[in-house]
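In: got a predicted structure here, sequence first:
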Amino acid sequence: MDRNLKAISEFVQSELGHETSGHDYQHIKRVVNLAKLILAGESANGELVLISAYLHDVIDDKVTDNPAAKRKLSN
């Protein structure tokens, strides 16, 4: 895993590691693994797809009361 994806993975784990809604870090890992499988058969920007897979729930209103504040944190 390259350095940027590792840092993103660690950030997401710290944000969602204790989530109990089903959108926890284990869910993120499943989404990332599925994204990798899909990427194997597609021509796409793999880094962008994996970053999106890692971050997709960080600003979701299912896991935060303030998505706007999380967007700022993620920037």
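Out: It's in.

In: can we go C-alpha only for contacts and neighbour counts from here?
Out: Will do.

In: run through the helices of this structure in chain order.
Out: Taking DSSP state H as the criterion, the chain contains helices spanning 3-16, 25-39, 46-55, 67-74.

In: for those, give me CSV that also has mean neighbour count.
Out: Formatted as CSV, these follow (neighbours: other Cα atoms under 10 Å):
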stretch, mean neighbour count
helix 3-16, 16
helix 25-39, 16
helix 46-55, 17
helix 67-74, 12
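
In: ok, second structure coming up, stack it against the first:
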Amino acid sequence: TITSFLQGGPEAQMHIKSLLKRTANLSPIEAQPPTAEAIAKARASEEGQGGMRSFLERKPKPWLSDDS
């Protein structure tokens, strides 16, 4: 949902928009390699690590303020 998207990290939002633009006219098979690469980079990023850590520790996401 849009709510879930808006709660994602700022870097993740920027990268997903870019990925959607790059893969919009590709078949699902053609879109797999750039999608897999984007997921791997996101998970390895500082923001991705912080998000995973907050999930595993059941803590708020580091990029969300208290008023979100």
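Out: Happy to help now that I have it. Values in this document were obtained by computation on a predicted structure and should not be read as measured data.

In: and the TM-score between them?
Out: In this superposition the chains share a TM-score of 0.39, using TM-score structural alignment, normalised by the length of structure 2; 51 aligned residues with a Cα RMSD of 3.9 Å.

In: now do the longest helix along structure 2: which elements does it pack against?
Out: The longest helix of structure 2 (DSSP H) is helix 28-44. In terms of contacts (3 or more Cα pairs under 8 Å, 6 or more residues apart in numbering; DSSP states H and E), helix 28-44 of structure 2 is packed against helix 10-23.

In: what angle do the longest helix of structure 2 and helix 10-23 make?
Out: Counting by axes from the mean of the first three to the mean of the last three Cα atoms, to 10 degrees, helix 28-44 of structure 2 points 160 degrees away from the direction of helix 10-23.

In: show me the contacts for the nearest residue to Val32 of structure 1 once chain neighbours are set aside.
Out: Take Val32 of structure 1 and drop its neighbours on the chain: the residue closest to it by Cα to Cα, 6 or more residues apart in numbering is Ala53, 5.4 Å away. For Ala53 of structure 1, the contact set (Cα atoms under 8 Å, 6 or more residues apart in numbering) comprises Ile28, Val31, Val32, Ala35.

In: what two of those residues are the furthest from one another?
Out: Using Cα to Cα, the pair of the contacts of Ala53 of structure 1 lying farthest apart is Ile28 and Ala35, separated by 10.4 Å.

In: report the separation between the nearest residue to Leu50 of structure 1 once chain neighbours are set aside and Lys70 of structure 1.
Out: Nearest in space to Leu50 of structure 1, with sequence neighbours left out and distances taken as Cα to Cα, 6+ apart, is Val32 at 6.2 Å. Distance of Val32 of structure 1 to Lys70 of structure 1, computed by Cα to Cα, to the nearest Å: 20 Å.
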